[in-house]
Each structure stands twice: as C-alpha cells, then as structure tokens.
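Colleague: The following comprises the amino acid sequence and a computationally predicted model.
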Amino acid sequence: MSDLSVTSRAFSTRPQSKWFDVVPALGISSIDHLFNRLDGAYPFYWRSNFPDAQSVENWKESWVEVFDSEKLSFDEVKFGLKTVRVEYERPPTLKQFLSACRPAVDPYEAYQAAFTGQIARDQGKHGVWPSPAVFWAAMSMWSELRSQTYSAIEKRWAATLKAELAKGEWDEIPKVNAHPALGYTPMRSVEDEARMQDELKKVWKRADSAFDHLTWARKLIARVEAGDKTVPLQAEKNAREVLGLKVVA
C-alpha cells in the first residue's frame, strides 16, 4: 500500500488537534488511521479521490476541522466507522459520516444502548455506545437502570439524557478497568437476574418493531440466522461487533 496517508508538514496548514497526535499503539495519528480504515473498507473508490499527497492533507485538515468544531470523540468516530462500512457501498461524504458518528438520540433507543451496554461492561467488555452522552447519562443512573423497569424511570431518564446531550462535549468513555464501578461482575440475586433478563427481552422485542441506530445490524444477523448465504462475512462480523455478539472466526 502506498503511503498517501502520511504527508509532509511542508504542505500543511493543519491546526493543532488531538486528531493529528501520533497514537503510540498505532504508530500514526488518529486521522491517518481513519484514512487507512476507509481505504481498506472501500478499495479503489477511496484512493481514487486523492491524486496526490496534498489532496490527502486537504482531506485531513478539512475533516479534523469539523471533528473539532463538533467536539467529536474518538468513540463516536469509531462507532461511525463501523456503521458506514456496512450501510454505504461507496465512501461516505463528511455529512454522512458525521450522521453515522452521532445519530439522532431517542430516549428509548438510548435506554436500549445503556441497558445492553451495562450488561456488556458487567462482562468486561466496552459495550456499544451511540454517544458518550448516553454513557455518562447511564453512569448517573447506573443503579436505577440495573434495578428498575423502563416505565419506572422513563421521565427521569429522558430528563437526564436531555441534560447530558445539552453539554455538547464529554469525556472519553473509560476503558472497562479504568473505573471502580466498572469491569467486574457484581453479585446479583436470582430475582435481580431474572428481572434483568426479562427487561433485556423487552428491549430487543421493542427494538425489532421500531427503527433504531442498530436496525441494520439486527436485520443482517436475522438474515444470517435464517440461512442467507449471500451476506458478506465482513458485514456479518461488523454487525456482530456493534451488537456485542460473539464475532465469527
């Protein structure tokens, strides 16, 4: 692969931004990593948009400028990348990518994500969060989400989520082992476990009958489970990943 994603600062008027900082684990910046991931997701289509190194630099500066102005988080961009790789056959525009990173948040859809994300974190997983706002709203109501039904907390949850979304800027979602309340499997009574399983079934049942930001993934997995052999393996893997299911080998 040619190294178009790495360009000389001599050509650059780039602003100071976390997106240009080299990530030690990657050896490149986050925006270079995003470029490479989009290139891998859309062979030929992506690279054909960039005739030279300067055009790549222009793309990076333009997208980073918007990421910063919208206060986009790393988690939101990661979520958006997973979504566009399945939903778009051609590379997304900046507007399409932003919509994928930060879909409209409905209180019940956010509750679905918070509830299933909570279970994932109990299992030592990161969880799938449509926005850091959903995570931090869930954190402020962690015990209520765990112990009460949606109908019991609906108004308080909607108000908490609205207040969190209004902030417009959030801390990154911590790693599972980075918070004392996360990363362990709490002891629950048989009654609590039964209630949570019942609530989880309700979440999925309602999600199947109404549109939410993971509808595409649910439908794709339903096709696979029905025996559809035309579903690309990578699409199935992406769908399983965003739903928190076991990823096929």
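Modeller: Alright, I've got the coordinates. Numbers count the residues shown, from 1 in each chain.
Colleague: going forward, measure contacts between C-alpha atoms and count neighbours the same way
Modeller: Noted.
Colleague: tell me the centre residue of this protein?
Modeller: In the chain, the centroid-proximal residue (CA atoms, centre = their mean) is residue 79; its distance is 2.3 Å.
Colleague: Break down the protein into its strands, ranges please.
Modeller: Secondary structure of the chain by DSSP state E: the strands cover 22-23, 28-29.
Colleague: Need the winner for burial among the ones you listed.
Modeller: Greatest average neighbour count among those goes to strand 28-29 (a mean of 17), per mean count of other CA atoms under 10 Å.
Colleague: what about the residue nearest to residue 196 when sequence neighbours are not counted, how many residues close to it?
Modeller: Distances taken as CA to CA, 6 or more residues apart in numbering put residue 146 closest to residue 196, at 7.2 Å, once the chain neighbours are dropped. Neighbour count of residue 146, defined by other CA atoms under 10 Å: 16.
Colleague: picking that back up, any chance of CSV for the strands of the chain, columns distance to residue 222?
Modeller: Below are these laid out as CSV (distance: least, CA to CA, whole Å):
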stretch, distance to residue 222
strand 22-23, 37
strand 28-29, 37
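Colleague: before we go on, here's another structure to hold up against the first:
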Amino acid sequence: MTAQISSSTFKRSSWHEIHQSLGISLLDHLYNRLDGIYPTRWKAQFPNERAIENWREAWAEAFEEERIDTRMVSDALRMCRKTHDWPPSLAEFLKACKPIINVDAALHEAVNQMHARQHCKDQWSDPAIFWAAVKVGEFDLLSLPFAALKPRFEAALTKVREGEVLPVPARVPALQAPGKSESTREYGRQRLNELSASNLIRKVSQGGNLAWAYRAIEEHERAGMVPQHKLNLARKAILSVTGREP
C-alpha cells in the first residue's frame, strides 16, 4: 500500500513502524496478507484511504491493549484460512489470536508434561499452559487432586494470557546418581559445583525472601540432610517466584 496516510491523533505503536526486513509496517503487511487470503472481499471494505487509516488505528490500538504479538497474528491468519470464508472483524481476529483453551484438557496436559519435564521430554501445545503450571507450582500440580487444582490453574491461565507469553524455557537435565565408587560427600561437592557453574544457585544477597530456599537446596546437595518436605517446599518457592526450576 502506498496511499498517503492522513493525520491522526492516535499514538503510533510498533505496529506502525517500518519493519526492516519487510520494508513496510507490520500492519501494512497484515493488510496485504488478508488481501491475499480474501482477494476482492478484503479491499472491498475500504472505499478510501481514510477507511484504511481507521482500520490501522483501531487494530493497532487493540493489538497494544490485548498484548498481541507477531506469533499470535501468524496463528490467527492460519486459523482464518481454515475457518473464515469472509474477512474477519477485529473482534473475530482477536479471538483467533487468543483462541479459547479448554481448561480441563489444558490441566491434563500440564500434569502430564510436568511429569515428562522431569526427564526433559515435555512438549507443550501452548506456552501459556506451561506458565500457568509454573504459577500453580510443580509440587502442587503433581500431588493435588484435579478438583483442587482446576480453579487455581484456570485463574493462573487467565492471568498468564493477559500478558506477554514467553516461550517455554529448556530444562537443565538432572545429573546421574553417584556411582558406587563415589562417596556421598564427594558427589555432593561435585553436584554443588556444577549447580553453581550453571547459575542455578544464586547468591543469598540476590535471593531476598528465597534465601532460605537456596540454602536448603545447597545443604541438601552438600550433605543430603534436608527433610524431603522442606526440600520440596524450597523448590516450589523458587519455581513459583523465578519461573525457573532449581
């Protein structure tokens, strides 16, 4: 699109900026994609440049308020190709960007994939499900009954989807158990050194109210004398606050 943009009081967002690799803005790229999916039908909605500019402003504002990112837009375009015979309205496109997730199915996935994650074999259909599981906490997710988890998980999933959803981080594989030739103390020192090298144990001064949790894990790795319930609580606290598993 090369038509002159008319003046507007709407505050420009990143969706209006020229994308370096595209040579046009992300909004104009989206306009062209929708025009390609719905030839003649899409452009027929815009009798003049003012109508196109109104579309730019309304969609950019909605994308900013709903925290829509380029991945969501790509997913929405894919859904439109499959399910929409006619060009989507703004409301329809936003729903396609954030499709409804079946909470029951998502919770079952969260439980199964958190089990798989212990072996670094987890696969998530949507990163929002992972981050909702993190908010609930791995320990609770794998120990509490479904009925008790569902309201907490649903609330966590709703909260996660309100903001930017980051990709699922890789989990650092657990080390193998010590061999028969190693003493428990030698293995503990080796494990602690490797954890420190991987930055999985942070300085107590940076831990704030998590200092006790890091100390518990450090003591467990050093001497193996920390009760299991305290160790589980420490891991849960770190995961809940930092989003990373110790």
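Modeller: Great, that's in hand. Nothing here was measured: the structure is a model prediction, and the numbers come from that model.
Colleague: Of all the strands of the first structure, which one comes closest to residue 14 of the first structure?
Modeller: strand 28-29 (13.0 Å; CA to CA).
Colleague: now for that closest one, which elements pack on it?
Modeller: strand 22-23 (3 or more CA pairs under 8 Å, 6 or more residues apart in numbering; DSSP states H and E).
Colleague: Check which helices and strands the strand it packs on sits against.
Modeller: With 3+ CA pairs under 8 Å, 6+ apart as the test, strand 22-23 of the first structure has strand 28-29 packed against it.
Colleague: matching residues in the second structure for the strand it packs on?
Modeller: Using TM-score structural alignment, strand 28-29 of the first structure corresponds to residues 24-25 of the second structure.
Colleague: How about stretch 84-100 of the first structure?
Modeller: So stretch 84-100 of the first structure sits over residues 80-96 in the second structure, by TM-score structural alignment.
Colleague: What's the end-to-end length of the matching stretch?
Modeller: 7 Å (CA to CA, to the nearest Å).
Colleague: Kindly report the same for stretch 166-176 of the first structure.
Modeller: 25 Å.
Colleague: For it, buried residues please.
Modeller: Using 16 or more other CA atoms under 10 Å as the test for burial, stretch 166-176 of the first structure gives 170, 173, 176.
Colleague: same thing with stretch 45-54 of the first structure?
Modeller: 46, 47, 53, 54.
Colleague: now stretch 99-117 of the first structure: how far from the chain's centre is it?
Modeller: Its chain's C-alpha centre lies 10 Å from the corresponding centre of stretch 99-117 of the first structure when counted by CA atoms, centre = their mean, to the nearest Å.
Colleague: Hmm, I typed the wrong one, I wanted stretch 139-156 of the first structure.
Modeller: 22 Å.
Colleague: and if you look at stretch 39-59 of the second structure?
Modeller: The answer for stretch 39-59 of the second structure is 32 Å, by CA atoms, centre = their mean.
Colleague: In the first structure, what stretch matches it?
Modeller: Against the first structure, stretch 39-59 of the second structure falls on residues 43-63 (TM-score structural alignment).
Colleague: Show residues contacting the matching stretch.
Modeller: When contacts are defined by CA atoms under 8 Å, 6 or more residues apart in numbering, stretch 43-63 of the first structure is touched by residues 4-7, 11-15, 31-32, 38-39, 90-91, 94.
Colleague: and the longest helix for the first structure?
Modeller: helix 190-209 (DSSP state H).
Colleague: Which residue numbers in the second structure does it align to?
Modeller: Counting by TM-score structural alignment, helix 190-209 of the first structure sits on no residues of the second structure.
Colleague: Kindly report the same for stretch 222-239 of the first structure.
Modeller: So stretch 222-239 of the first structure sits over no part of the second structure, by TM-score structural alignment.
Colleague: distance between the ends of that stretch?
Modeller: 10 Å.
Colleague: What of stretch 132-149 of the second structure?
Modeller: End-to-end for stretch 132-149 of the second structure, by CA to CA: 11 Å.
Colleague: got the buried residues for it?
Modeller: 132, 133, 134, 135, 136, 137, 138, 139, 140, 141, 149.
Colleague: what about the closest residue in space to the fourth one that isn't next to it in sequence, neighbour count?
Modeller: Once flanking residues are discounted, residue 135 of the second structure sits nearest to residue 240: 5.5 Å by CA to CA, 6+ apart. Using other CA under 10 Å, residue 240 of the second structure has 18 other residues around it.
Colleague: just residue 13 of the second structure next, same as before
Modeller: Count around residue 13 of the second structure with other CA under 10 Å applied: 12.
Colleague: The first structure: which residue goes with that one?
Modeller: By TM-score structural alignment, residue 13 of the second structure lines up with residue 17.
Colleague: dump the residue contacts of its match.
Modeller: 64, 68.
Colleague: Repeat that for residue 236 of the first structure.
Modeller: 220, 221, 224.
Colleague: Now neighbour count too, for these, in JSON lines please.
Modeller: Output for the contacts of residue 236 of the first structure, formatted as JSON lines (neighbours: other CA atoms under 10 Å):
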{"residue": "220", "neighbour count": "20"}
{"residue": "221", "neighbour count": "20"}
{"residue": "224", "neighbour count": "16"}
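Colleague: Show me those residues that map onto helices.
Modeller: 220, 221, 224.
Colleague: any idea how far residue 114 of the first structure lies from residue 87 of the first structure?
Modeller: 23 Å.
Colleague: what does residue 44 of the first structure give?
Modeller: From residue 44 of the first structure to residue 87 of the first structure the distance is 18 Å (CA to CA).
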